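Student: structural data only, the sequence is not supplied:
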């Protein structure tokens, strides 16, 4: 098979790899499309240190079942599926509580270096992590399930409800997922803080209000556009500066959800948490239930999803796309790689 192989910082390209075979309990998939995640780009540039030479990355994917491993009864060959890349042990207290994201033995397909993942023509996955999708939906939407599930979990962690004034910091793919999730949780008004004009426009098509934090005072924007300081902040960037913005623009007692991971260490105001009784909440990935429910929503092909994919390349164009994304030369928000060619998008 052909696969996109990471060989070190700023070095990725197409190579021939042996076709994988499904082991007992696994499913072999023919990949249709895989989204380039911000974490993939940061791995490619060497920023996050979470990708390793020789690795085949990719965790936002959609494909079709090609073969079932021993002991697997379905889904049948040809079925359209997406893959929950979070592989948990299934035996610990967290797994028993349907909190697989907190499993101490969790592994993530596309992050774990020894798992050949979805930037390839073929990949294997545990049958339990394969989620069927209907052929009635646009096939490429299946690659959106994973990032949308991240937003869904973050909104749930923040207990977003109809009475909340919601601020989303960062208008990229995870910020967009947070907007849609907050709306699904009943939030009437969602404000997105995003410096890039193209991303602000995209979020506006999703029904969000927007503000440019480099040109406007964010607390003032919240007061004017939300009717008061935010009661929930979903920080989809995860930097010291954005966390400071979250505190400045939120009400006393607000819930601040940290879902972005731009910086591994953060400086924060302890007083903004303690004396104003805010709650700082971590959010990582999603539970299996979050993923399945998001997949069911995507399967309905809601109109909002049409705006989320703004780039498509085949395998041979992927290396240049990674380079442009890494250097900030591309304004694309979500680019999908089609290992078998762009005709697979139809």
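Tutor: Structure received. Because the structure is predicted, anything quoted here is derived from the model rather than measured.

Student: use CA for all of it now, contacts and neighbours both
Tutor: Will do.

Student: contacts for the host helix or strand of residue 32, please.
Tutor: Secondary structure assigned from DSSP states H and E places residue 32 in strand 26-35. Residues outside strand 26-35 that contact it (CA atoms under 8 Å, 6 or more residues apart in numbering): 20-22, 58-70, 72, 118-127, 130, 140, 143-144, 334-340, 344-345.

Student: all helices of this protein, in order?
Tutor: 38-44, 93-96, 145-157, 173-184, 197-205, 218-226, 240-248, 270-274, 288-299, 315-326 (DSSP state H).

Student: of the contacts of strand 26-35, select the buried ones using a PyMOL command.
Tutor: Entered in PyMOL, the line below selects the buried ones among the contacts of strand 26-35, by 16 or more other CA atoms under 10 Å:
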select buried, resi 21+22+58+59+60+61+62+63+64+65+66+67+68+69+72+118+119+120+121+122+123+124+125+126+127+130+140+143+144+334+335+336+337+338+339+340+345
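
Student: so of the contacts of strand 26-35, which ones are in strands?
Tutor: Secondary structure from DSSP state E places 60-68, 122-126, 130, 335-338 of the contacts of strand 26-35 in strands.

Student: neighbours of the closest residue in space to residue 249 that isn't next to it in sequence, how many?
Tutor: Among residues not flanking residue 249 along the chain, residue 219 sits closest, at 4.2 Å (CA to CA, 6 or more residues apart in numbering). For residue 219, the neighbour count with other CA atoms under 10 Å is 20.

Student: take this one as well and set it beside the first:
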């Protein structure tokens, strides 16, 4: 089969790889499309150390069931069923221990991160049947590849217990920040402020019916005071730099909650007194539980109109290298780029 292989940092090639082997409790999925995640871009450049040469990346995916292992007992799965895949794969012996907090299993493997797994920038992938989530045929197919980043956002919003009465700031309006906006709206949050420096992303976010400011033109605390009339209750940092985390701390009230989602830098410098003396809390958020993923899938299955705004455009496998190169160079793409592997289904 064909796959996009990270031949070297900065170079993706369409290569022939071995067909996947389907175990008795596995499902083989024929990939329709896979979204390009920011972590994939960082892997492409080699800057985050979380991808390796020769790897097949990709974890935000939608496809159809291609084959089913002999011991799979799921009546909802049949050949051709539209599905997405939860990329967080646990050893069978850990499933009960980590139920409800699957992301905390130290032995988990993440499809698209673990280099030994052929991931979703390949024509077919194999995953345990328990990681396959069925989608309705009525939903726009590409929405299925938006479920994984929305699950990231659902977990982040739940980590800080954001709800209808909260005033919330999202720092960074890229694809994860955009998904966080949708997750906040899912949670009933009405007062949302997003900071974003890119013009095209600010325009996209405004179409999601939130207030957006350029932090180069107005400080984040000043923007919070102007828009909310006070500091925010909650801030979610979708960038992950010292500057954005310190903005999150300075723009939240005493006792406020801050979630670090973005992975812009492995090392951050922050004002510790804004945590200790102000009793603010900082929590991290990385992936999600099975419940988070299924909540995201259920919401996206309703084909919300806002989801269309998150997809900027699609490319085929032959356009993937240029798409990655453009994203790595900061080409101004506002939302998600989808790599389509089966154009007949889109």
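Tutor: Arrived safely. Being a predicted model, the structure only gives us computed values, none of them experimental.

Student: what's the TM-score here?
Tutor: The TM-score (TM-score structural alignment, normalised by the length of structure 1) is 0.97; 344 aligned residues with a CA RMSD of 1.3 Å.

Student: so what corresponds to the residue nearest to residue 249 of structure 1 in structure 2?
Tutor: Correspondence of residue 219 of structure 1 to structure 2, assessed by TM-score structural alignment: residue 221.

Student: how near is that match to residue 37 of structure 2?
Tutor: 29 Å (CA to CA, to the nearest Å).

Student: ok, now residue 84 of structure 2?
Tutor: From residue 84 of structure 2 to residue 37 of structure 2 the distance is 16 Å (CA to CA).

Student: ok, the two, which is more surrounded?
Tutor: Between residue 84 of structure 2 and residue 37, residue 84 has the larger neighbour count (other CA under 10 Å), namely 29 against 21.

Student: contacts only, for that one.
Tutor: Contacts of residue 84 of structure 2 (CA under 8 Å, 6+ apart): 61, 62, 63, 132, 133, 134, 135, 144, 145, 147.

Student: rerun at 10 Å
Tutor: 29, 31-32, 59-65, 131-135, 141, 143-148, 297 (CA atoms under 10 Å, 6 or more residues apart in numbering).

Student: with residue 313 of structure 1 instead?
Tutor: Counting by CA under 10 Å, 6+ apart, the residues that residue 313 of structure 1 touches are 33, 319, 320, 321, 335, 336, 337, 338, 339, 341, 342.

Student: and the residues you listed, which is closest to residue 233 of structure 1?
Tutor: residue 335 (26.5 Å; CA to CA).

Student: map the closest one onto structure 2.
Tutor: So residue 335 of structure 1 corresponds to residue 337, using TM-score structural alignment.

Student: my read is that its match contacts residue 327, right?
Tutor: Yes: the criterion here is CA atoms under 10 Å, and residue 337 of structure 2 meets it with residue 327 at 9.2 Å.

Student: what is in contact with the two at once?
Tutor: What both residue 337 of structure 2 and residue 327 touch, as defined by CA under 10 Å, 6+ apart, is the set residue 36.

Student: wouldn't residue 277 of structure 1 be in contact with residue 271 here?
Tutor: Yes: the criterion here is CA under 10 Å, and residue 277 of structure 1 meets it with residue 271 at 8.7 Å.

Student: so who does the residue sitting furthest away from the middle of structure 1 touch?
Tutor: Residue farthest from the centre of structure 1, counting by CA atoms, centre = their mean, is residue 275 at 33.1 Å. Neighbouring residues of residue 275 of structure 1 by CA under 10 Å, 6+ apart: 252, 253.

Student: mind telling me what it corresponds to in structure 2?
Tutor: Counting by TM-score structural alignment, the partner of residue 275 of structure 1 is residue 277.

Student: can you check residue 210 of structure 1 too?
Tutor: Checking TM-score structural alignment: residue 210 of structure 1 goes with residue 212.

Student: chain neighbours aside, what residue packs nearest to its match?
Tutor: residue 194 (4.8 Å).

Student: trace the one you found over to structure 1, please.
Tutor: By TM-score structural alignment, residue 194 of structure 2 lines up with residue 192.

Student: what's the burial count for that match?
Tutor: Residue 192 of structure 1 has 30 nearby residues by other CA under 10 Å.
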